[in-house]
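Novice: One predicted model, sequence on top.
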Amino acid sequence: MELVTFLVATVAAHVGFTACVTVHGYVTGRELGRWPLLTLAFGLAGVAGYLFYDPDDSS
């Protein structure tokens, strides 16, 4: 795979993940916070953080 093709695919995936996180937040009424920006930067790691991070978790 060429580098340019890889970079375009990666950017497209990150933008898509960010759109999903943003839409999910608005539909569920969940506060987005910094997660769209983190998802845009880190892709699936940002999605996982958004889904599994609980700010009220005291453990």
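Specialist: That came through fine.

Novice: From now on I want contacts and neighbour counts done on CA atoms only, so please keep to that.
Specialist: Fine.

Novice: which other helices and strands contact the one helix or strand residue 17 maps to?
Specialist: Here residue 17 sits within helix 3-28, counting by DSSP states H and E. Counting contacts by 3 or more Cα pairs under 8 Å, 6 or more residues apart in numbering; DSSP states H and E, helix 3-28 packs against helix 35-42, helix 44-52.

Novice: quick one: the residue minimising distance to the centre of the chain from residue 28, how far?
Specialist: Residue closest to the mean C-alpha point of the chain, counted by Cα atoms, centre = their mean, is residue 39 at 2.8 Å. For residue 39, the distance to residue 28 equals 18 Å [Cα to Cα, to the nearest Å].

Novice: got it, and residue 48?
Specialist: Per Cα to Cα, residue 48 is found 17 Å from residue 28.

Novice: Against that first model, consider the following:
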Amino acid sequence: MSPKELLYVEDVLGHEKQMKTACSDFASQIQDPELKSFVQGLSSKHQETFGKIYNLLSSN
């Protein structure tokens, strides 16, 4: 991978981590159970995406 591609991947991983953290933080503040569950699901999706990208890079 070129240095530019590595920077892009680093940015993507950083954004996924940041979104997971933000969703978790917001979910902890939400009172509505349905909305809270939805935002927790978003947090899980961002964690899952981070893991998939990280594992893909680790396997090469």
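Specialist: Structure's in. What do you need? Fair warning: this is a prediction, and the values are worked out from it, not measured in the lab.

Novice: Overlay them and tell me the TM-score.
Specialist: Once superposed, the chains reach a TM-score of 0.48 (TM-score structural alignment, normalised by the length of the first structure), with 36 aligned residues with a Cα RMSD of 3.0 Å.

Novice: Give me the buried positions along the helix or strand hosting residue 48 of the second structure.
Specialist: Assessed by DSSP H and E, residue 48 of the second structure sits inside helix 33-58. Along helix 33-58 of the second structure, these residues count as buried under the neighbour rule (16 or more other Cα atoms under 10 Å): 36, 39, 40, 41, 42, 43, 44, 46, 47, 49, 50.

Novice: Closest to residue 4 of the second structure out of the residues you listed?
Specialist: residue 50 (19.3 Å; Cα to Cα).

Novice: Show the contacting residues for that closest one.
Specialist: 13, 16, 17 (Cα atoms under 8 Å, 6 or more residues apart in numbering).

Novice: can you list contacts of stretch 27-46 of the second structure?
Specialist: By Cα under 8 Å, 6+ apart, stretch 27-46 of the second structure touches 16, 17, 19, 20, 21, 22, 23, 24, 26.

Novice: ok so, going back, so the residue lying closest to the residue nearest to the centre of the first structure once chain neighbours are set aside versus residue 5 of the first structure, what's the distance?
Specialist: Spatial nearest neighbour of residue 39 of the first structure, excluding adjacent residues (Cα to Cα, 6 or more residues apart in numbering): residue 46 at 3.9 Å. The gap separating residue 46 of the first structure from residue 5 of the first structure is 22 Å, by Cα to Cα.

Novice: Residue 21 of the first structure now?
Specialist: Residue 21 of the first structure is 24 Å from residue 5 of the first structure, where distance means Cα to Cα.
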